[in-house]
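**Student:** following is a predicted model, sequence given first.
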Amino acid sequence: MPALDTKAILEGRRPGRHSVGLTVGIVISVLCMLLMLGYLLLGGVTGSGTAGVLGFVISFVAAIVPVSILIPLILLLDRLEPEPGSMLLFAFLWGAGVAVLVSIVLNTLGMEVYAIPTFGADWGSYVSAAVGAPLVEESSKGIALLILLFRHRHEIDSYTDGVIYAAMVATGFAFIENISYFLQSLADQGFAGLAFTFVLRGVISPFGHPIYTAMIGIGVAHAAINRGGSRFLAPVAGWFAAVLLHALWNGSTIFGYYGLGVAYVALFFVLVAIIIIAVQDRRRQVAAIAYYLPPYVATGLVAPADIQMLSSIGGRRRAREWARRNAGSRGRRAMQDYQLAATELALLHQRLDRGVARPQWWHRRDSFLALMHVAREAFAGRAAQPLHPSWAPQSTDSGFLNRADFAHVIERAQQQRQTE
């Protein structure tokens, strides 16, 4: 019997294959990012190579600092149902590659061709930053979210998912943009200028871009998880909100520190609202687990204590630690697979009840059940009688299905995935 392709089941793709579209998107994004890095290294921002290779390296390292803080914080929002690493990578690279490249070309054209000839050098630069840049940059970042909506809608289960993908795109964008700002400051004002810009962009306002683009993510998520006419308007409304927040921050510079303070407070309240949305989404996910998994108790794949374990981060962590003690690293991985498959199963039922799941998604249920069975068989093991927690089978004759009893579901899951 062929082994189950765990990642394929959890990501909703064919076993042994990767998404061609996602792979192409990653490759194109990497090429665009390398092009941008080469442009910055050769002095494309400063107008000459005055910053030098050392300046580029310093700016590059400085730009990594906020990224290394932001990404873990972003991923903390959705620990019950983590998003696939390949899609998160695509989102980040799109922001760091395609979105930045498109933005620098269009922003430069807009400023040189329209803003400066129309408003003069000083006001033209301000109009370009306060109006043109938000329009261009949020559009270029938002395209990635539309791609995910149309190509990987099944992975967007909540508003938090939309926020996570949007924040990853924006973090990638801010990474390259920060390098350019740091290089410019270093070239113009030396290390003092670099230090000031780093504090402003890396310490005081690192959440700027993620907050703006999160509005588009929320709109895209609404379109993915709801029915009705509002789902067509939600991404557009999210884009408008992103542009307005971005314009508020960029435009506030003309009012000095007072303007920046007002904009900062406004963005802080938006951030609080996003956190509240994430908390509410987690509660809805826990409610889905409690509502949709009990009918599967009769199969032996779910016990009442499992539902309690799956409903908290602490419970999941303790279960993985028990599985590690009972069956080693393989058992820990199996427990993690079980937790993810069970969560995906509950969220699939939730989407089916909402009427937003496509008919062909129904076969994913059997794939999740097959993975849960194989994972449970792996982490339960045969020993460690004193290590049994309340959610583990107490003996081999505890009523849990044997692999032979479940073979037809495993076989059918593989056949359905291979013939799609």
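**Tutor:** All right, it came through fine.
**Student:** alpha carbons only for contacts and neighbour counts from here, please
**Tutor:** Will do.
**Student:** contacts for stretch 143-157, please.
**Tutor:** 11-12, 83, 91, 94, 161-162, 165-166, 169, 216-217, 220-221, 224-225, 347, 351, 357 (CA atoms under 8 Å, 6 or more residues apart in numbering).
**Student:** whoops, I mixed them up, stretch 92-99
**Tutor:** Stretch 92-99 is contacted by residues 25-26, 28-34, 36, 137, 140-141, 144, 168-176 when judged by CA under 8 Å, 6+ apart.
**Student:** how long is that stretch from one end to the other?
**Tutor:** 10 Å (CA to CA, to the nearest Å).
**Student:** coming back round to it: got a PyMOL select line for the buried ones in the contacts of stretch 92-99?
**Tutor:** Selection of buried members from the contacts of stretch 92-99 for PyMOL, criterion 16 or more other CA atoms under 10 Å:
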select buried, resi 25+26+28+29+30+32+33+36+137+140+141+144+168+169+170+171+172+173+174+175+176
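**Student:** filter the contacts of stretch 143-157 down to the ones in helices?
**Tutor:** Using DSSP state H, the subset of those located in helices is 11, 91, 94, 161-162, 165-166, 169, 216-217, 220-221, 224-225, 347, 351.
**Student:** pull out the buried residues from those.
**Tutor:** 11, 91, 94, 161-162, 165-166, 169, 216-217, 220-221, 224-225, 347, 351.
**Student:** look up how far residue 345 lies from residue 19.
**Tutor:** Separation of residue 19 from residue 345 (CA to CA): 22 Å.
**Student:** so if I had to pick from the two, which one is more boxed in?
**Tutor:** residue 345 (23 against 15; other CA atoms under 10 Å).
**Student:** and the host helix or strand of that one, what does it pack onto?
**Tutor:** Following DSSP states H and E, one finds residue 345 within helix 313-354. Other helices and strands packing on helix 313-354, by 3 or more CA pairs under 8 Å, 6 or more residues apart in numbering; DSSP states H and E, are helix 6-11, helix 256-292, helix 304-310, helix 364-380.
**Student:** of those helices, which is nearest residue 235?
**Tutor:** helix 256-292 (16.2 Å; CA to CA).
**Student:** adding another structure so you can compare the two:
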Amino acid sequence: MTTALPEPGTGASPAAPPTLTDVAVERLRVVRESGWGAPVRFVQPRNAAFWVYVALVGFGLSVILRYLSNASVVYGTPITVAVVLFALYGGLFWWFTQHIDRYAHLPRKLLVIAFFWGGFGAIIMASYANSPILSLLGKAFGLSWASDWGAGIAAPIDEELAKGLGLLLLIALASRAVSTAFDGFILGAFIGLGFQIVEDLTYAVAAAGKGFGADPSGSVLQLVEVRAVFGLGAHIAYSAIFCTGLVLFLGRPGQPRRVGAGLGLMLTAMLLHGVWDNSGGILGPAIGFALVAWVLLTALTLVIVVRVFRRTVGVERAYMRAVLAPEVESGTITAEEAGALAGDGRARRAYRRVAQDRGRRRLVLMAAHDLADELGSANGAESDRVRFARDELARVRSQPV
């Protein structure tokens, strides 16, 4: 049915256009603030950050590939095994990160850019900075002192700063997408992952030649085991903590500036890194005692990472609630479903715990999250993809148990 327009001269005015509800207005604000679904354009010829990224990553990539290529001539099989195993390790970490980044998703392209910076840009910067710093420490305090303590002083400074520079470049390349401290946490973890995997590959080359190459495969497998066990408490964790602090220090649209907290986290990452690298100087040659200390230090690092995650993820959960609030108001999803989507793992498990309906409830949550992603990509407005996601949610909900 259509509404007739008033006759001219009658004094009647046409009906006012529908106005947005408060929750719909809030959704628009949240989508703009969070950068949810913001596109990422990597090639930006007029952006200096693009050329800095390309130059350093390109140079680092050429150096690392040449190094691995030369080593593979002698240790081809062990190096190939190391590449495959560390690739699987990276894939497992990617899956885990997607599992915890379940709110305002960061674009996958941005995660790949972060990974390549850590693996080739940051590592080449740090490698060229390490030697001069160690040389200066040796001249100032003696070669013996520099041998014991130099790595734990140089690496935390130049490596964390090099990885942090990557986050600054990502902000310059995709300002809208990097909006909260949690974004810094996730991107920092991927920068650290790239750094760690490439660094481990260079260690694998050194391990293959251990004992004059008597058992290259065994030496490489032993290295992979050690680095995989302690890896989550190493560069991945340090970078996640450092980059979270960097975002807090700078401030972003979705993150008020907190200089003290930001500096504290950056220094914490450097301190953890330094203690790890200085373990030889601190603990001496006692291997058994050192192993216990490494386990305890790794556990402490992971505890700090979990605390940082919990302190920063709350903003992302609030964003999810705001984006879904109009859908709850219109009856598209229920308040219980919105609470599960915006909650933690415990809330989602509680929602799915209904035995006779567990499979469908899991699919409903997936479809509702797809709807939230489409709303973010559409800047909180209606679009064909949003309508399709809404219809798909209704279809999944209507399936028989």
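**Tutor:** Received, thanks. Small disclaimer: the values here were computed from a predicted structure and weren't measured.
**Student:** next, the angle from the helix holding residue 345 of structure 1 to helix 364-380.
**Tutor:** With axes from the mean of the first three to the mean of the last three CA atoms, to 10 degrees defining the directions, helix 313-354 of structure 1 sits at 160 degrees from helix 364-380.
**Student:** now distance to residue 128 of structure 1 too, for the helices and strands packed on helix 313-354 of structure 1, in TSV please.
**Tutor:** Listed next are those as TSV, based on distance: least, CA to CA, whole Å:
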stretch	distance to residue 128 of structure 1
helix 6-11	41
helix 256-292	18
helix 304-310	49
helix 364-380	48
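**Student:** point out the most buried one among those.
**Tutor:** helix 364-380 (a mean of 24; mean count of other CA atoms under 10 Å).
**Student:** tell me, the helix or strand following that one lands on which residues of structure 2?
**Tutor:** As assigned by DSSP H and E, the chain's next helix or strand after helix 364-380 of structure 1 is helix 403-418. Using TM-score structural alignment, helix 403-418 of structure 1 lines up with nothing in structure 2.
**Student:** chain center to helix 403-418 of structure 1: distance?
**Tutor:** 31 Å (CA atoms, centre = their mean, to the nearest Å).
**Student:** one more: stretch 316-324 of structure 2?
**Tutor:** Distance, stretch centre to chain centre, for stretch 316-324 of structure 2: 19 Å (CA atoms, centre = their mean).
**Student:** ok, now stretch 104-115 of structure 2?
**Tutor:** 8 Å.
**Student:** what does stretch 110-118 of structure 1 give?
**Tutor:** 36 Å.
**Student:** what's the first-to-last distance across it?
**Tutor:** 11 Å.
**Student:** who touches that stretch?
**Tutor:** Against stretch 110-118 of structure 1 from outside (CA under 8 Å, 6+ apart): 122-125, 127-128, 132.
**Student:** nearest to residue 333 of structure 1, of these?
**Tutor:** Distances from residue 333 of structure 1 to these, taken by CA to CA, are shortest for residue 132, at 47.8 Å.
**Student:** structure 2: which residue goes with the closest one?
**Tutor:** Per TM-score structural alignment, the equivalent position to residue 132 of structure 1 in structure 2 is residue 154.
**Student:** so how far is residue 127 of structure 2 from that match?
**Tutor:** With CA to CA as the criterion, residue 154 of structure 2 and residue 127 of structure 2 are 10 Å apart.
**Student:** neighbour count winner among those two?
**Tutor:** residue 154 (21 against 14).
**Student:** can you tell me the SS state at the more buried one?
**Tutor:** helix (DSSP: H, G, I helix; E, B strand; the rest coil).
**Student:** show me where the stretch 51-200 of structure 1 has helices.
**Tutor:** In the stretch 51-200 of structure 1, the helices defined using DSSP state H, counting those that start in this stretch lie at 52-76, 85-94, 100-109, 116-119, 121-127, 133-151, 159-198.
**Student:** turn those into JSON lines, including distance to residue 295 of structure 1.
**Tutor:** Formatted as JSON lines, those follow (distance: least, CA to CA, whole Å):
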{"stretch": "helix 52-76", "distance to residue 295 of structure 1": "30"}
{"stretch": "helix 85-94", "distance to residue 295 of structure 1": "31"}
{"stretch": "helix 100-109", "distance to residue 295 of structure 1": "48"}
{"stretch": "helix 116-119", "distance to residue 295 of structure 1": "66"}
{"stretch": "helix 121-127", "distance to residue 295 of structure 1": "59"}
{"stretch": "helix 133-151", "distance to residue 295 of structure 1": "31"}
{"stretch": "helix 159-198", "distance to residue 295 of structure 1": "27"}
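**Student:** pick the most buried one from those helices.
**Tutor:** helix 159-198 (a mean of 24).
**Student:** elements contacting it?
**Tutor:** helix 20-41, helix 52-76, helix 85-94, helix 100-109, helix 133-151, helix 208-225, helix 256-292.
**Student:** now the ones you listed in CSV, with distance to residue 188 of structure 1?
**Tutor:** Output for these, formatted as CSV (distance: least, CA to CA, whole Å):
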stretch, distance to residue 188 of structure 1
helix 20-41, 15
helix 52-76, 12
helix 85-94, 29
helix 100-109, 20
helix 133-151, 22
helix 208-225, 24
helix 256-292, 21
